[in-house]
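Asker: The sequence isn't on hand, but the structure is:
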């Protein structure tokens, strides 16, 4: 079984404030007005500006878990707002990625091959911002900030998640492509080295001069959940696919194994990145 994601038009329509964000915002406004509380007062107890409160109430900004908890408490919402927390978490991601993001957060194993840019879980904030700013057609500032916040939030898997084993294989060209300029790339290479030192994380580099390469069909990731489900996810241009059929997943697992065997070993890769950092 495969699930194909939506195109960018549907995705952006969702991100502009439809669905659960709109409903959540209306609920916040209703509870606030019931108590006769203005936005400035709610902002003081939640740590948000009145303008941000307005954006949340209009369904244009995704609230944090902290805001949801504090707002539910201060507005005496009887956990009505808290009950929407999981759906709000999903809304942090583009529509096509929501299923994969949920699985990623719950994974016990996570493996990825990347050929264009550094994997999202390894990106620094500066690098990620540059990636989003290069999107064509261009994204508006609000969408960029929303996606950036979501990407940084995903990186909590390194500190709070249940993932016990991760591996990342990336093309040498990904590390040499100076996205954002020298300073941004130095920070990005340092970030990869930092994550690569974790005992449960392997980082590998696929040299450009390899004559045999099993990953020419493009990037993908493999996920195993705590229930033992094995899933694969791939994005190409405006569409994405979540593979759940065992045959398809098994083929990609075998492909990933070959890719890892063809790449530099983790220790060789870390040494390679250190040398590249010295040249940057």
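Answerer: Sure thing, it's come through. What you see is a predicted model; the values in this text were computed from it and never measured. Residues are numbered from 1 along each chain as shown.
Asker: going forward, measure contacts between C-alpha atoms and count neighbours the same way
Answerer: Will do.
Asker: other SSEs contacting the helix or strand that contains residue 268?
Answerer: Using DSSP states H and E, residue 268 sits within helix 266-279. For helix 266-279, the packing partners by 3 or more Cα pairs under 8 Å, 6 or more residues apart in numbering; DSSP states H and E come out as helix 182-196, strand 201-206.
Asker: Check which residues of that helix are buried.
Answerer: Using 16 or more other Cα atoms under 10 Å as the test for burial, helix 266-279 gives 266, 269-270, 272-274, 277.
Asker: out of the helices and strands packed on helix 266-279, nearest to residue 262?
Answerer: Closest to residue 262 of the helices and strands packed on helix 266-279, according to Cα to Cα: strand 201-206, at 7.1 Å.
Asker: I'd like to know which elements the closest one is packed against.
Answerer: Applying 3+ Cα pairs under 8 Å, 6+ apart, one finds that strand 201-206 contacts strand 165-171, helix 182-196, helix 266-279.
Asker: A further structure is provided below for comparison with the first:
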């Protein structure tokens, strides 16, 4: 019996879900998935295998095979690996995993991850909760599960996977310069219960000790600072360009105009100056962890 991370287990090795539904509003992603599905169908028909037999061979139901081939569902990576093996494609189907991986997350998240992947500097002030790049998997899942209107199980899992995938920024070489300022209140909210709370604090300590990361805590006893009306995020790229956004400036829209970016950088600089120093911040997080 096989269990897929996003699947409902069924007898006989079949998985109810071989991937995520395609967002009809994501034209570029839908086009990629449709192309992959068409290639899978042509390969299957070329070897004379019926959809039902093919499904049994790779561990999925016939209906799910048809959905993938029709471009209605994004196949998971292991689906393509098994299809390549069963159809004797010699790696040609498995080679499509990279294209599929790039469109398996919502377009907005893909665009953000693409910018983060190119950034040489990232500056973040998170005012309400733990920033997405710093969240544990469990923390992210609880946040998505408590959204209203409620997300479907598929949307929750897709959102969690997208957030975890963004953490590859910490493994890049050369490493980008990453700066985070987190509000103390976010560290004290036990999202997911005591054990998950501890894991989240330990994750912050792990990231904060990286040589290319500056992690600071804005203490609650700081009466006022320039970030009270919204979080701030600024990404700088190797060609000298940059993009930034803040809920409290320019109607929350992303901006790239140098004059507008200077305003965000001014606010962020003042926030950093009022926050605890990085060393003090790590000591503070350790103190909170000891209190949990």
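Answerer: Received, thanks. Just so it is clear, the structure is predicted and the values come from calculations on it, not from any experiment.
Asker: Send over the TM-score of the superposed chains.
Answerer: In this superposition the chains share a TM-score of 0.79, using TM-score structural alignment, normalised by the length of the first structure; 260 aligned residues with a Cα RMSD of 3.2 Å.
Asker: sorry, back to before: CSV please, covering the helices and strands packed on strand 201-206 of the first structure and showing distance to residue 129 of the first structure.
Answerer: Listed next are these as CSV, based on distance: least, Cα to Cα, whole Å:
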stretch, distance to residue 129 of the first structure
strand 165-171, 20
helix 182-196, 10
helix 266-279, 21
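Asker: mind checking which of those is nearest residue 135 of the first structure?
Answerer: Using Cα to Cα, those put helix 182-196 closest to residue 135 of the first structure, at 17.5 Å.
Asker: matching residues in the second structure for the helix ranked longest in the first structure?
Answerer: If you go by DSSP state H, the first structure has its longest helix at helix 246-262. The alignment of helix 246-262 of the first structure onto the second structure (TM-score structural alignment) spans residues 258-274.
Asker: again with stretch 166-182 of the first structure
Answerer: Aligned by TM-score structural alignment, stretch 166-182 of the first structure falls on residues 178-194 of the second structure.
Asker: got the contact list for that stretch?
Answerer: Residues from elsewhere that reach stretch 178-194 of the second structure (Cα atoms under 8 Å, 6 or more residues apart in numbering): 121-131, 138-139, 142-143, 196-197, 201, 212-220, 271-272, 275, 285, 288, 292.
Asker: Same check on stretch 2-13 of the first structure?
Answerer: Here stretch 2-13 of the first structure makes contact (Cα under 8 Å, 6+ apart) with 94-97, 238-245.
Asker: Present those as CSV; the columns should include secondary structure and neighbour count.
Answerer: CSV is the format used below for the contacts of stretch 2-13 of the first structure (DSSP: H, G, I helix; E, B strand; the rest coil; neighbours: other Cα atoms under 10 Å):
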residue, secondary structure, neighbour count
94, coil, 23
95, helix, 19
96, helix, 22
97, helix, 20
238, coil, 12
239, strand, 13
240, strand, 19
241, strand, 19
242, strand, 23
243, strand, 20
244, coil, 17
245, coil, 13
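Asker: Counting by contacts, list what the helix or strand that residue 31 of the second structure is a member of packs against.
Answerer: Applying DSSP H and E as the criterion places residue 31 of the second structure in helix 27-46. Helices and strands touching helix 27-46 of the second structure, by 3+ Cα pairs under 8 Å, 6+ apart, are helix 62-69, helix 97-103.
Asker: What count of nearby residues applies to the nearest residue to residue 72 of the second structure once chain neighbours are set aside?
Answerer: Distance criterion Cα to Cα, 6 or more residues apart in numbering; nearest residue to residue 72 of the second structure, sequence neighbours excluded, is residue 22 at 5.5 Å. If you count neighbours by other Cα atoms under 10 Å, residue 22 of the second structure ends up with 23.
Asker: what sits against the aligned partner of residue 39 of the first structure in the second structure?
Answerer: When the second structure is aligned by TM-score structural alignment, residue 39 of the first structure is paired with residue 55. Neighbour list for residue 55 of the second structure: 61-62, 64-65 [criterion: Cα under 8 Å, 6+ apart].
Asker: what about the residue positioned nearest the centre of the second structure, which helix or strand?
Answerer: By Cα atoms, centre = their mean, the second structure has its centre lying nearest to residue 163, at 1.9 Å. Element membership of residue 163 of the second structure, judged by DSSP H and E, is helix 153-166.
Asker: returning to that earlier point: show residues contacting the helix holding residue 268 of the first structure.
Answerer: Contact with helix 266-279 of the first structure is made by 175, 186, 189-190, 193, 196, 202-205, as judged by Cα under 8 Å, 6+ apart.
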